[in-house]
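Asks: how would this look folded up:
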Amino acid sequence: MKITPTAIPDVLLIEPTVFGDSRGFFFESYNQKKFVEMTGLPVAFVQDNHSRSQKHVLRGLHYQIRQPQGKLVRVISGEVFDVAVDIRRSSPTFGIWVGDYLTAENKKQMWVPHGFAHGFLVLSDVAEFLYKTTDYWAPEHERCIRWNDSALNVRWPLKGSPLVSEKDANGVLFQDAEVFP
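Replies: Okay, here's the model as predicted:
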């Protein structure tokens, strides 16, 4: 496993060691002991989520203001552009985003710690996306920042308009969002 900090060092890209031959491949998608040893993060995951979305679906930018969730995310089918936005007011990277391409082919994962808003855009015809979370979903604490807020200037690799839920279309502007201290 290879772990690479992004431009925001708390957000990590994780590349598993893949063993492949003419029959296919095998890799450990998660190993608690190795994750803790290599990251220094004493993380415990309590919930796994699985979404399937069509091309141009954009989900985000989501977070929970209470019961914040750290997320370990990956794609098992297709391709997405995955984004994390630092919403920790005391952070030197407050209001800055990082993004990377996660695909079934590259098998990369992204660690998005709590204190970040998270979203992704589907680039393939269909994508299946897995999330491991450090706390349970709490809809009463869920918040959404508008995906196209010019203050954040996320450079989504998209021509035209994405397909978004009503909740995502009505997300708040970053300047109005509840953020972490």
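Asks: okay, CA-based contacts and neighbour counts for the rest of this
Replies: Noted.
Asks: The residue nearest the centre of the chain: what's it in contact with?
Replies: Nearest to the mean C-alpha position of the chain, by C-alpha atoms, centre = their mean, lies residue 118 at 4.9 Å. By C-alpha atoms under 8 Å, 6 or more residues apart in numbering, the residues touching residue 118 are 60-63, 82-85, 112.
Asks: so which pair among those residues is furthest apart in space?
Replies: Largest separation among the contacts of residue 118 by C-alpha to C-alpha: 63 and 82, giving 14.2 Å.
Asks: From residue 15, how far out is the residue located most distally from the centre of the chain?
Replies: Taking C-alpha atoms, centre = their mean, the residue of the chain most remote from its mean C-alpha position is residue 22, at 31.7 Å. Here residue 22 is placed at a distance of 21 Å from residue 15 (C-alpha to C-alpha, to the nearest Å).
Asks: Find the nearest non-adjacent residue to residue 17, please.
Replies: residue 1 (5.0 Å; C-alpha to C-alpha, 6 or more residues apart in numbering).
Asks: Surely that neighbour and residue 27 touch.
Replies: No: checked against C-alpha atoms under 8 Å, the pair residue 1 and residue 27 is beyond contact range at 9.5 Å.
Asks: this one as well, want them side by side:
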Amino acid sequence: MDANSTGLNGVVEILPSRYGDHRGYFSETFRDDWFRANVAEVGFVQENQSLSRALGVVRGMHFQTNPFAQGKLVRCIAGSIFDVAVDIRQGSPAFGKWIGVTLTAERGNQLWIPAGFLHGFCTLEPDCLVAYKVTAYYDRNSDKGVAWNDPAIGIQWPEIADPTQLSAKDSQQPLLADLPTYFTYKE
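Replies: This is a model prediction of the structure:
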């Protein structure tokens, strides 16, 4: 496995090795000791999966507050997505900045998004299956979000992003400027 910096402090793209032949391939997609040594000293407690049937579905931008703040290790196991992380840690030099990485089933790449960041994605083809490990359990009262198209953040979504495919929850999220401070940057 390789870990590549994304330019957004703490967010890491992971590229598992694949060993293939005429039958297909084998890939070790997660290894706790490697992850702790090369990416983050965290443990995962839950794994989630979502299926988005249509092209251009946007899910996000989501986060959970303390004590249920989640780091997420995201991978696309069918199809491809444009995966986005946004730093929302007050005092961070990168506050409000975003990074986008295309995750594909074909490449098997993954994105680590620590607690203190928003997360969301846009499907780049129909029938995208996304799996992600999280560092804290889901808690409905801690579930928060920010508008996917907040102009102050300025995420450059793919042209196929379809606002008519937003969930009711995602279509009513506040702007980043209207959020209270949930996370504080620590060097």
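Asks: And the TM-score, once the two are fitted together?
Replies: With the length set by TM-score structural alignment, normalised by the length of structure 1, the two chains reach a TM-score of 0.96; 180 aligned residues with a C-alpha RMSD of 1.0 Å.
Asks: quick revisit: just give me the neighbour total for the residue nearest to residue 17 of structure 1.
Replies: Neighbourhood size, residue 1 of structure 1 [other C-alpha atoms under 10 Å]: 15.
Asks: residues touching it, list them.
Replies: Contacts of residue 1 of structure 1 (C-alpha under 8 Å, 6+ apart): 14-17.
Asks: Could you verify that residue 36 of structure 2 is part of a strand?
Replies: No: inclusion of residue 36 of structure 2 in a strand is not indicated when DSSP: H, G, I helix; E, B strand; the rest coil is applied; the result is helix.
Asks: Assign the residue lying closest to it once chain neighbours are set aside to one of the three secondary structure states.
Replies: Using C-alpha to C-alpha, 6+ apart and skipping the chain neighbours, the partner closest in space to residue 36 of structure 2 is residue 42 (6.5 Å). Here residue 42 of structure 2 takes the coil state, with states given by three-state DSSP.
Asks: Quickly note the distance from residue 42 of structure 2 to residue 73 of structure 2.
Replies: Residue 42 of structure 2 sits 11 Å away from residue 73 of structure 2, going by C-alpha to C-alpha.
Asks: Neighbour count: those two, which is higher?
Replies: Counted by other C-alpha under 10 Å, residue 42 of structure 2 and residue 73 do not tie: residue 73 has more neighbours, with 22 against 13.
Asks: isn't the more buried one right up against residue 115?
Replies: No: using C-alpha under 8 Å, residue 73 of structure 2 is not in contact with residue 115, being 10.9 Å away.
Asks: rewinding a little: show me which of the contacts of residue 1 of structure 1 are buried.
Replies: Taking 16 or more other C-alpha atoms under 10 Å as the criterion, what is buried in these is 14-16.
Asks: Of those, which is the nearest to residue 49 of structure 1?
Replies: residue 14 (18.5 Å).
Asks: how big is the offset of the helix or strand harbouring the closest one relative to structure 2?
Replies: Per DSSP states H and E, residue 14 of structure 1 falls inside strand 12-15. In the superposition with structure 2, the average deviation recorded for strand 12-15 of structure 1 is 0.1 Å (mean C-alpha distance after the TM-score superposition for structure 1).
Asks: Mean per-residue distance, the following helix or strand past that strand versus structure 2.
Replies: For strand 12-15 of structure 1, the following helix or strand on the C-terminal side (DSSP H and E) is strand 19-21. Here the mean offset of strand 19-21 of structure 1 against structure 2 after fitting is 0.6 Å, by mean C-alpha distance after the TM-score superposition for structure 1.
Asks: who touches strand 19-21 of structure 1?
Replies: 25-27.
Asks: Distance to residue 96 of structure 1 and secondary structure added to those, as a markdown table?
Replies: Listed next are the contacts of strand 19-21 of structure 1 as a markdown table, based on distance: C-alpha to C-alpha, whole Å; DSSP: H, G, I helix; E, B strand; the rest coil:
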| residue | distance to residue 96 of structure 1 | secondary structure |
| --- | --- | --- |
| 25 | 36 | strand |
| 26 | 35 | strand |
| 27 | 32 | coil |
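Asks: With that, I have no additional questions.
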